[in-house]
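# coordinates for the following, if possible.
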Amino acid sequence: MAMSVLIVDDHTPFRTFAHSLLEAEGIEVAGEAADGEAALEAADTLHPDVVLLDINLPTVDGFEVARRLAGSGGPKVVLTSSRPASDYGAMLDEAPVVGFLPKQELSGPALLRLVS
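Here you go, the predicted structure:
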């Protein structure tokens, strides 16, 4: 499945790592954003198929970004964090996303499983 991904994370090293990893595994990276507001702008401009979205972001957190993207009929959203899913509890269960992928488990196949 060919798809484009917008990577959203406030840590440049993670964005760089994710970008390189996903492209090496045949996934097109449409762009990157460092905070919630930039993520919303980039999603509106780039029209990615998927947004890989860090939960803990400056300006607007990942849960709010996911809600706004869902309300616009936007891309599929996969939340990510260095913290385990259990730290987010019901907030994660209620988020309008296709799944959660811990940062340490990021791979092209893992992302594809969540969005397919």
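# hey, let's count contacts and neighbours off CA atoms from now on
Noted.
# Three-state assignment for residue 31, please.
Following DSSP: H, G, I helix; E, B strand; the rest coil, residue 31 is assigned to strand.
# what's around it, how many residues?
The number of residues packed around residue 31, counting by other CA atoms under 10 Å, is 19.
# residue 62 too?
Close neighbours of residue 62, defined as other CA under 10 Å, add up to 27.
# ok, it - contacts?
Residues near residue 62 by CA atoms under 8 Å, 6 or more residues apart in numbering: 36, 53, 54, 55, 56, 79.
# quick one: it and residue 110, what's the gap?
Going from residue 62 to residue 110 by CA to CA, to the nearest Å gives 20 Å.
# restricted to helices, list the contacts of residue 62.
Using DSSP state H, the members of the contacts of residue 62 that fall in helices are residue 36.
# can you select the buried ones from the contacts of residue 62 in PyMOL?
Buried residues within these, by 16 or more other CA atoms under 10 Å, are selected in PyMOL with:
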select buried, resi 36+53+54+55+56+79
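# here is a second sequence; please produce its structure as well for comparison:
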Amino acid sequence: MTRVLIVDDQDLVRQGLRMILELAGIEVVGEARDGDSAVRAASRYRPDVVLMDLRMPGMDGVEATRRIVAAGDARVIALTTFDVDQNVVDALRAGAAGFLLKDVTSEGLVDAVRRAEAGEPVVAPAVLARMMDHFATRPPEQPRLPAGLDELSDREREVLAMIGAGRSNAEIASELFISMATVKTHVRHIFAKLDLRDRAQAVVAARDARLG
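So this is what the prediction gives:
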């Protein structure tokens, strides 16, 4: 059974998330109302997935995400009220598996938790597209080149730019006139060289590298 830790400074939000998950047969092993208690709870309960609010008093969700991911305690899904938020970008850099809006449907929440546990991305393509639009209008003040960028081949940089633009593997294969197998190989190499977990982090890496 999937084990989840819920982190949010609002009691009603935690209670609502717990109810949805438990009705779907997902075990909620604990709750926390701030980042510091979240880090302790993750270490104690060893959940598979953490639902992490980003804006909390004291230690925020971004720093808590960084510590939980570094400890290898769980996959973290960031929770936010805004579909594009600098805190979300920072959380993805810190190692979050993706993010959800707080108005996500019950079905969407349950599906996201299960996909996160399975190691899959939990950000919808439409949201990735909005992230890229946001990045285009608000470029970073100081470039943060991803570690390992110099190791990418010209083709891998091209594929990374297309991932950053929200393209699927099928769309990349069509536009570059290569096979799906070749695209998957390029994606696997990109993730390995840049130490990326999923496509959500790849979008941030593409933005940081000023690709696309």
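# now the contacts of residue 62 of structure 1 in a markdown table, with distance to residue 2 of structure 1?
Listed next are those as a markdown table, based on distance: CA to CA, whole Å:
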| residue | distance to residue 2 of structure 1 |
| --- | --- |
| 36 | 25 |
| 53 | 19 |
| 54 | 22 |
| 55 | 25 |
| 56 | 28 |
| 79 | 20 |
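# aligned partner of residue 7 of structure 2 in structure 1?
Using TM-score structural alignment, the equivalent of residue 7 of structure 2 in structure 1 is residue 8.
# show me which residues of the longest helix along structure 1 are buried.
Longest helix of structure 1, by residue count under DSSP H: helix 12-24. By 16+ other CA under 10 Å, the buried positions in helix 12-24 of structure 1 come out as 15, 18, 19, 22.
# what's the average distance of that helix to structure 2?
Compared with structure 2 after the fit, helix 12-24 of structure 1 shows a mean deviation of 0.4 Å (mean CA distance after the TM-score superposition for structure 1).
# the residue nearest the centre of structure 2 and residue 49 of structure 2, how far apart?
The centre of structure 2 sits closest to residue 98, judged by CA atoms, centre = their mean, with a distance of 1.8 Å. Distance, residue 98 of structure 2 to residue 49 of structure 2, by CA to CA: 11 Å.
# re earlier: can I assume the residue nearest to the centre of structure 2 is in contact with residue 75?
No - Residue 98 of structure 2 lies out of contact with residue 75 (CA atoms under 8 Å); the separation is 9.2 Å.
# picking that back up, the longest helix of structure 1: how far from the chain's middle?
12 Å (CA atoms, centre = their mean, to the nearest Å).
# one more: stretch 108-116 of structure 1?
12 Å.
# contacts for that stretch, please.
Applying CA under 8 Å, 6+ apart, the contact partners of stretch 108-116 of structure 1 are 1, 21, 22, 25, 26, 27, 50, 76, 78, 98, 99, 101.
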